[in-house]
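J.: I would like the atomic coordinates for the input below:
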Amino acid sequence: MSINKLPKKQVSGYIVGMIPLTIILGVFRLGYIKFFYDSLGLNEVLFIIGMAIFMIINMLNDPLIGQWQDNTDVKKWGSRRVVYIKYFSPFLVIAFALMWFPWSTDAATPIGQFVMFLHFLISISIFDTLSNIVTMAWMALLPDMTSDLGERTRINFLGGILALFASFVVITVPTMVDNRQFFQIFNITVAVISYICYVVVVKLSKESPEHQHDRSPPLLTAIKQTVKSKSFMMFVGFNFFRTLIASIQLSYVFLFLILIGPENVGLYFLIVIIVGWSSSILCMKLRKKHGFKKLLLRFTTIQFIGGFILFFLVLIPSISIPAMWIGLAFSAFFGGAGVFGVIMQTLPIDEDEVKYGSRREGMFYGINALFTKPTESIGPIIVTIVLVLTGYVQNSPVQTDSAMFGIIFVFYFIVNIFVALSLIFVYFYPLEGEKLESLEEELNELHQKKREQLNIKTNLKNKL
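T.: This next block holds a predicted model:
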């Protein structure tokens, strides 16, 4: 398929949405466990109970949100996606800013712990629901705007570059959480910046007119049609483990900094971002020659094999620190093929549109979240159990050898197991080669028919 570039204004409007996605979700993922569990001192049992309840809420709200957005009355609201960004982003940034003002700082008494638990559960649940509404609408814009794989990857990558610069705003979050007043002011500023970006997204983004009147079938039918897609369920399996890895690596950066030193937080993120970014550029250049699936399989396999070697090297005291830095760069480079996740995610939506005639991005993102959002709870629960078993001391820069081993075990063994499991789903992903080429041709033909039908309706309406 030839690359049909979208107007720069439209692309700019879309990728600006990457800024709030990076800084708001970045602060949340890097800071919320450090804030509630490590800084405020929420009890381990209450923390795990809260994460389990949050997991259920997280799972159930996304398919409902997706179905709701797919069946938006365009005549009433003017759009299928942008309307949700316009009206829900103000509530999102307010919920984010208020989250960091403790309801209780009394970790020593049962009532103090209970109030702290309520603050934890209610604030992260409200924030997550609002974030899902806004983010799901924003994500659905990209496959709606273009069916070209190269253009989708290019726009996603441009958003990644913007995210690279935006990420520098949040890289010091793990070290600023304990300075509570500064952290609160910082997050109010983040909320204001994010809202301004959402206003820009609303003003500049443009949805494809031929999809404005597409509708999703009733909820149960929509769910059945979605989960029957093999390509989609293979992506879900892949994304489940990738999200699980991210939930550990982002939320527990403060643990990794115990290994390499908190003064190295800037260098840590520079390596992760710049090396990973360089690898993604290389993978994009190689895609036409080798195909995205083959590259993703090769890079991830090397990442897995190298990861296990690094686990044993890190356990050798004389070379432990150098091995950690080498491992960080190694993992970032061979994780760069993850840039093709956007292709794996959007192709099943195209396949579904060809099969049923309507685009249903909301339901696909919602069902994906149904399966993958629990990882945001599962990851922290797994890590918390390991920390408790190995004797980790909350909010202490000095840890026992046992606790240090627990941290190494999490980042170099458990994470690597999840990398290996993600490979299985990439291997069985069916959309490649001739099947992919055929899908692209059928999708082009369908979109052309939709545009012709829309033109006929518009002309008839003008004549009347």
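J.: C-alpha only now, for contacts and for neighbours.
T.: Noted.
J.: Buried residues, the longest helix along the chain. List them.
T.: Determined from DSSP state H, the single longest helix within the chain is helix 110-145. Burial within helix 110-145, assessed by neighbour count using 16 or more other C-alpha atoms under 10 Å, is assigned to 113-117, 119-121, 123-145.
J.: May I have the secondary structure class of S216?
T.: Each residue gets one of three states, and S216 gets coil by DSSP: H, G, I helix; E, B strand; the rest coil.
J.: How about the contacts made by it?
T.: Contact analysis of S216 by C-alpha atoms under 8 Å, 6 or more residues apart in numbering lists 67, 70-71, 222, 358-360.
J.: Quick check: helices, which of these are part of them?
T.: Residues from those lying in helices, with DSSP H as the criterion: 67, 70, 222.
J.: Test my guess that the second one contacts Y365.
T.: If I follow you right, that is D70. No. The pair D70 and Y365 fails to qualify as a contact (C-alpha atoms under 8 Å) at a distance of 10.7 Å.
J.: hmm, back to that, pick out the most distant pair among the contacts of S216.
T.: When the contacts of S216 are compared pair by pair using C-alpha to C-alpha, the two farthest from each other are Q67 and S358, 12.9 Å apart.
J.: E361: neighbouring residues, count only.
T.: When neighbours are defined as other C-alpha atoms under 10 Å, E361 has 29 of them.
J.: Likewise for L149?
T.: A total of 20 residues lie near L149 under the criterion other C-alpha under 10 Å.
J.: Now do the same contact list for the residue nearest the centre of the chain.
T.: Centroid check for the chain by C-alpha atoms, centre = their mean gives T243 as the closest residue, at 7.0 Å. Taking C-alpha under 8 Å, 6+ apart as the contact definition, T243 lies against 372-373, 375-376.
J.: Try it again at 10 Å.
T.: Under the criterion of C-alpha atoms under 10 Å, 6 or more residues apart in numbering, the contact partners of T243 comprise 249, 372-376, 379, 418.
J.: Inside helices: which ones of those residues?
T.: 249, 372, 375-376, 379, 418.
J.: Pick out the most distant pair among the residues you listed.
T.: When the ones in helices among the contacts of T243 are compared pair by pair using C-alpha to C-alpha, the farthest-apart members prove to be Q249 and T372, with a separation of 15.8 Å.
J.: I'd say F120 and M51 touch.
T.: Yes. With the criterion set as C-alpha atoms under 10 Å, F120 and M51 qualify as a contacting pair; they are 9.2 Å apart.
J.: before we go on, could you also do this sequence so I can check it against the first one:
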Amino acid sequence: MKPTERRVGYGTAIGYGVTDLFGGGAFAVIGTWLLFFYTTYCGLSVLEAGSIFAIARVIDAILSPIMGYITDNFANTWLGKKFGRRRFFLLISAPMMFLYALVWVTDMSYWYYLGTYLSIELLSAMVLVPWETLSSEMTNRFSERTRLSGVRMICSQLGGLLAVSIPGVIMQFTRKDNPMTYTYTGIIFACIFCLAVFTTWMCTWEAKDVREEFEPEPLGARSGNLWHHLKSLVLDLLSSFKIRMFRQHIIIYIFSFTALDVFGAVFTYYVVYGLHLDASAVSGYLTVAALASVPSTFGFMMLLEKMNMTPSGALRLAYGIIFCVLAFLFYVYITEMAVSVLLFSGVFAVFGFARAGLYYIPWNIYSFIPDVDEIVTKKRREGIFAGVMVLTRKSTVALAIMLIGIVLQESGFVKGQGVQPDSALDAIIGLLVFATAALLAVSFYMTFKFKLTRETHKMLIQEVARLKLGGNLQDCTPECQKVIKDLTGYQYQEVWGGRATHNAVRNEIAAG
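T.: Sure thing, here's the model as predicted:
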């Protein structure tokens, strides 16, 4: 049985999705606690801590796309033929997850913290880039991809739940200001991540024996020269942005996720310095949101799969709710009104529902992008798109935290001080409410331009299948031609052998 003829049940989906305990959990812990940990227990200024994230981005800007390029072509190596072009990297990365525990050690030098954080960034590229491609490789059925995306995002939400709840639980056994809380957290998560990645390696497969006529060129086919490989990589990356749907999707994705990165990084400061509560309250409220996110992800999955809501409509629902939550937090701060724990918990349960949709829908959309690209390039380039997605995701986390550090530093924030000046409090509120809302507004606007639905995807898949069987371009219906133009940005006559083929696009970019 060919890989794409296998059915993807919920058991397989869970085996695939558990790796997002790492994808969601590792960066949820980093986004929520690491800046606070660095500036409170490690003796780093907010500017020094922010520089760690900035340096990591420069390195990752090269690494993630390279990983995508390598995995697209790794099947031509001996290791790739034996272990798989994607899954091989999961196998070797599982035992390396224990590097995560080293990040959360106190009383070390700046260079130690830089080195350990870089090791996690490198490890995450090795895992997330090849893993992201598997949902597209394992099946081309809309419902099964929706299931894979839904289950993986439930696992991601569980990772986020663990990220905010495990430190809170540990705080019950340690002093609330004990840095060992975070060290124990790192050890526990390292064990979870190791088991999760190994489980995915065991439960997944690749489509390595289908679409052979469209397999990527061997690593040495273009040239044995390293310069030519790097040039090909850059051209492939740039050509991915020629796809209209991918350009629209990346804007929605970057601005949505960066908005939540800003919110997550600043919320601790809002609670501790704005509401004058201890850090355990942060864990409590975010735990409520994470608990609500788990069933809510399934709810959004049903909205798309059973109720046929469009991805754009579901995103606008999520954005609207988050706007209301931000308005509530702003009102609480400026009026200094007392809010009961029950009301605050209810607000964060609603926030968790909306956040689930914001996380789930962009990653569900991602699994369909290689299908749109295929009708343009006649190739399957899951690795390239995964590389860009992972790069942008990790870049937004680090860039957001770096900019937050700069803003707080310039506003007069004093590390380790229990009471902050008004200028620092204003900066915290500005970042939490207005910066988050502005980023979400960009994504909200872009949803009105996004055209992917269940019906348009089905039409696209049927047209690709017809062309593969030797169908004539002139036989395509006007409705299908319009759908393809809306998704790809190209006139129908330019795709599948026309001006927009893979090599033509790459040559056009190189010439331009």
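J.: Between Q67 and S358 of the first structure, which contacts overlap?
T.: Counting by C-alpha under 10 Å, 6+ apart, the common neighbours of Q67 of the first structure and S358 are 215-217.
J.: From those, pick the one nearest F425 of the first structure.
T.: Distances from the shared contacts of Q67 and S358 of the first structure to F425 of the first structure were compared by C-alpha to C-alpha; the smallest belongs to S216, at 26.9 Å.
J.: Who has more neighbours out of Q67 and S358 of the first structure?
T.: Between Q67 of the first structure and S358, counting by other C-alpha under 10 Å, Q67 is the more crowded of the two (25 against 20).
J.: nearest residue to the more buried one other than its sequence neighbours?
T.: M363 (5.3 Å; C-alpha to C-alpha, 6 or more residues apart in numbering).
J.: what sits against T456 of the second structure?
T.: 462, 479-480, 482-484, 486-487.
J.: Same question for P317 of the first structure.
T.: A323.
J.: Show me what it aligns to in the second structure.
T.: Under the alignment (TM-score structural alignment), P317 of the first structure maps onto E336 of the second structure.
J.: now the strands: where do they sit in the first structure?
T.: Taking DSSP state E as the criterion, the first structure contains no strands.
J.: okay, now L446 of the first structure: neighbour count?
T.: Using other C-alpha under 10 Å as the criterion, L446 of the first structure is surrounded by 16 other residues.
J.: no no, Q248 of the second structure
T.: 18.
J.: Return the residues in contact with the residue lying closest to A369 of the first structure once chain neighbours are set aside.
T.: By the measure of C-alpha to C-alpha, 6+ apart, the closest residue to A369 of the first structure outside its immediate chain neighbours is D62, 6.0 Å from it. Contacts for D62 of the first structure were tallied using C-alpha under 10 Å, 6+ apart; they are 68, 128-129, 132-133, 136, 362-371, 373.
J.: for N364 of the second structure, same thing?
T.: Neighbouring residues of N364 of the second structure by C-alpha under 10 Å, 6+ apart: 135, 142, 145-150, 152-153, 301, 304, 311.
J.: Give me the subset of those that lies in helices.
T.: Secondary structure assignment by DSSP H places 135, 142, 145-150, 152-153, 301, 304, 311 of the contacts of N364 of the second structure in helices.
J.: Show me which of those is closest to T12 of the second structure.
T.: Here the nearest of these to T12 of the second structure, counting by C-alpha to C-alpha, is L148; it sits at 8.4 Å.
J.: And the aligned residue in the first structure for the closest one, how close does it get to Y14 of the first structure?
T.: When the structures are aligned by TM-score structural alignment, the residue of the first structure matched to L148 of the second structure is I155. Look at I155 of the first structure and Y14 of the first structure: by C-alpha to C-alpha, to the nearest Å, they are 9 Å apart.
J.: Likewise for L267 of the first structure?
T.: As it turns out, when the distance is counted by C-alpha to C-alpha, L267 of the first structure lies 30 Å from Y14 of the first structure.
J.: And the two? Which one has more around it.
T.: Here L267 of the first structure and Y14 are compared on neighbour count by other C-alpha under 10 Å; more neighbours surround Y14, at 27 against 12.
J.: how about the more buried one, what does it touch?
T.: Residues in contact with Y14 of the first structure (C-alpha under 10 Å, 6+ apart) are 8, 138-139, 141-142, 145, 155-156, 159, 197-198, 200-206.
J.: mind checking what it lines up with in the second structure?
T.: Counting by TM-score structural alignment, the partner of Y14 of the first structure is Y16.
J.: same check, this time on A137 of the first structure
T.: Matched to the second structure by TM-score structural alignment, A137 of the first structure sits across from P130.
J.: What count of nearby residues applies to the closest residue to its match other than its chain neighbours?
T.: In space, not counting the residues next to it along the chain, P130 of the second structure is nearest to R86; the distance is 4.8 Å by C-alpha to C-alpha, 6+ apart. If you count neighbours by other C-alpha under 10 Å, R86 of the second structure ends up with 31.
J.: R86 of the second structure: what's it in contact with?
T.: With contacts defined as C-alpha under 10 Å, 6+ apart, R86 of the second structure is in contact with 67-68, 70-75, 80, 126-127, 129-134, 137, 201, 205-206, 208, 383.
J.: In the first structure, which of the residues you listed still touch?
T.: Comparing the contacts of R86 of the second structure with the first structure on both residues aligned by TM-score structural alignment, their matches' C-alpha atoms under 10 Å, the contacts found in both are 71-72, 74, 126-127, 129-134, 137, 201, 205-206, 383.
J.: Quick check, A437 of the second structure in contact with I429.
T.: No. With the criterion set as C-alpha under 10 Å, A437 of the second structure and I429 do not qualify as a contacting pair; they are 11.6 Å apart.
J.: What is the burial count for the nearest residue to W277 of the first structure once chain neighbours are set aside?
T.: Take W277 of the first structure and drop its neighbours on the chain: the residue closest to it by C-alpha to C-alpha, 6+ apart is G336, 6.7 Å away. Number of residues near G336 of the first structure (other C-alpha under 10 Å) recorded here: 25.
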